[in-house]
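Peer 1: next comes the sequence, and after it the predicted model I'd like to discuss.
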Amino acid sequence: MKGIFIVLEGPDGSGKSTMAHKIGQHFSEKGREIEFTREPGGTDISEKIRELILDRNNTKMNYRTEALLYAAARAQLVSEKIIPWLESGKIVISERFVYSSLVYQGLGRGLGIDEVKKINDFGIAGLKPDMVLLFDINPEKALNRKLNIDGGDRIENENISFHRDVYEGYKKLAKFCPEIKTINAERTIEEIFDEIKDIINSI
């Protein structure tokens, strides 16, 4: 069977983890092998990079350093895990991919989409997802949900204006990337997943 690469994107707290689990369960019931991963992270090396990026004590991290670390973690994940999984015919469900870097570092940090895309193009070696589900939710509502759970990491604790820029960035990106399917995430879990099922069943 052909491997399928599904990416879930959206603001922090938009429900990506919940939907990743439900999508995986849906395909498992159809007899497919599923692998879950997240960004940054997913491998021993990438998880160590994740700790550096999200540590709330790393307040002096340069924005370019941040962008390069995300790209490095992603490159390791792609080469070590995602490509082999896809080649073996598995369905890979990833919480975040390149699109996060384009909006968080490219737009939110002001580094520019083209610059961030260049370093990531090198890191992912041409890999493209089969489908990207973008969870559209008010950034304040989503962020409050996340911060109330665990206090948030370094990125989640950025000023709300940063998260608004990221949210607007996602909406702009969706206009130029046909693989992105925008999902209204301000509904019940059942309503959201009913829409997702119609989309993923068309793959």
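Peer 2: Perfect, thanks for sending it.

Peer 1: okay, CA-based contacts and neighbour counts for the rest of this
Peer 2: OK.

Peer 1: pretty sure residue 135 sits in a helix.
Peer 2: No - counting by DSSP: H, G, I helix; E, B strand; the rest coil, residue 135 falls outside a helix, being strand.

Peer 1: which residues of this structure fall in strands?
Peer 2: 4-9, 34-38, 91-95, 131-136, 180-184 (DSSP state E).

Peer 1: in CSV: those strands, plus distance to residue 118.
Peer 2: Below are the strands of the chain laid out as CSV (distance: least, CA to CA, whole Å):
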stretch, distance to residue 118
strand 4-9, 20
strand 34-38, 21
strand 91-95, 21
strand 131-136, 20
strand 180-184, 20
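
Peer 1: CSV for the ones you listed, including mean neighbour count and distance to residue 16?
Peer 2: Formatted as CSV, these follow (neighbours: other CA atoms under 10 Å; distance: least, CA to CA, whole Å):
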stretch, mean neighbour count, distance to residue 16
strand 4-9, 23, 6
strand 34-38, 17, 10
strand 91-95, 23, 6
strand 131-136, 22, 7
strand 180-184, 18, 11
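
Peer 1: before we go on, here's another structure to hold up against the first:
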Amino acid sequence: MTSPQTDGLFLTFEGIDGSGKSTQCRLLADHLRRSGREVVLTREPGGSPGAEEIRRLVLEGDPDRWSAETELLLFTAARRDHLERTILPALRAGKVVVCDRFADSTRMYQGLSRGDLRTTVDRLHSLMIGRDPDLTVLIDMDPATGLARAKGRQGSEERFEDFGLDLQEKMRAGFLSLAEEFADRFRVIDGNRPVDDVAAEVAATVAAALSATHPAPASEESGG
């Protein structure tokens, strides 16, 4: 599938559970809005009505509820709906899309850590999605710290956290490997620091990407 031509900027955040990426997504979106950007803050799985229904199917319930193959199909269906109904319309309108997880998470959770399905993940992505982020920010976090944070949330969506520290460690190694594989779009940021310090580095990283391809609005350029 050929990537659609768009005018906006597509930013994604990746990282292990409890890495703080969701917080950094929100902080970046707020920062960009204050700078005069039009921003759509979204997430995966989810981000559109149909995709949110699938999210409940895959993130709640017993850890062994689905096979890795079934999860892959569910996540791909959710991503396709999200792409059609949320991401592409925003990009065509020239907005910045900030997304909490995207296909790289599927490459890790279903492609490597839940089964030897990486080739299948990439084939499905090419066939049904055909769009990669312009920039991916990987918040790198100590696996044990991340798991403790994730379990401390005590929400209903703990299915993957229930796989334990071993999965967290595999995921961290896998994400760092992806950052090397897709070095042109990945930026790795140390998440083992105060939230504000991480946010400042994220903002600077994104500013560099925006300045290269999407000049600042007139109000920002004039200091207004």
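Peer 2: Okay, I see it. A quick note: this is a predicted structure, and the numbers were derived from the prediction, not measured.

Peer 1: hang on, the earlier thing: ok, which of the strands of the first structure comes nearest residue 103 of the first structure?
Peer 2: For residue 103 of the first structure, the closest of the strands of the first structure is strand 4-9, at 10.5 Å, according to CA to CA.

Peer 1: in the second structure, what range does the closest one match?
Peer 2: The alignment of strand 4-9 of the first structure onto the second structure (TM-score structural alignment) covers residues 9-14.

Peer 1: that stretch vs the first structure, average offset?
Peer 2: After superposition onto the first structure, the mean distance of stretch 9-14 of the second structure to its aligned counterpart is 0.5 Å, using mean CA distance after the TM-score superposition for the first structure.

Peer 1: next, the distance between the ends of stretch 24-34 of the first structure.
Peer 2: In stretch 24-34 of the first structure, first residue to last residue: 6 Å (CA to CA, to the nearest Å).

Peer 1: where does it end up in the second structure?
Peer 2: With TM-score structural alignment as the criterion, stretch 24-34 of the first structure aligns to 29-39.

Peer 1: and the matching stretch, what's buried?
Peer 2: When burial is assessed from 16 or more other CA atoms under 10 Å, stretch 29-39 of the second structure yields the following buried residues: 29, 31, 32, 35, 37, 38, 39.

Peer 1: include distance to residue 85 of the second structure when you put the residues you listed into JSON lines, please.
Peer 2: Formatted as JSON lines, the buried residues of stretch 29-39 of the second structure follow (distance: CA to CA, whole Å):
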{"residue": "29", "distance to residue 85 of the second structure": "20"}
{"residue": "31", "distance to residue 85 of the second structure": "25"}
{"residue": "32", "distance to residue 85 of the second structure": "22"}
{"residue": "35", "distance to residue 85 of the second structure": "26"}
{"residue": "37", "distance to residue 85 of the second structure": "20"}
{"residue": "38", "distance to residue 85 of the second structure": "17"}
{"residue": "39", "distance to residue 85 of the second structure": "15"}
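
Peer 1: contact partners for the residue positioned nearest the centre of the second structure?
Peer 2: By CA atoms, centre = their mean, the second structure has its centre lying nearest to residue 101, at 1.9 Å. Neighbouring residues of residue 101 of the second structure by CA atoms under 8 Å, 6 or more residues apart in numbering: 12, 13, 14, 43, 44, 45.
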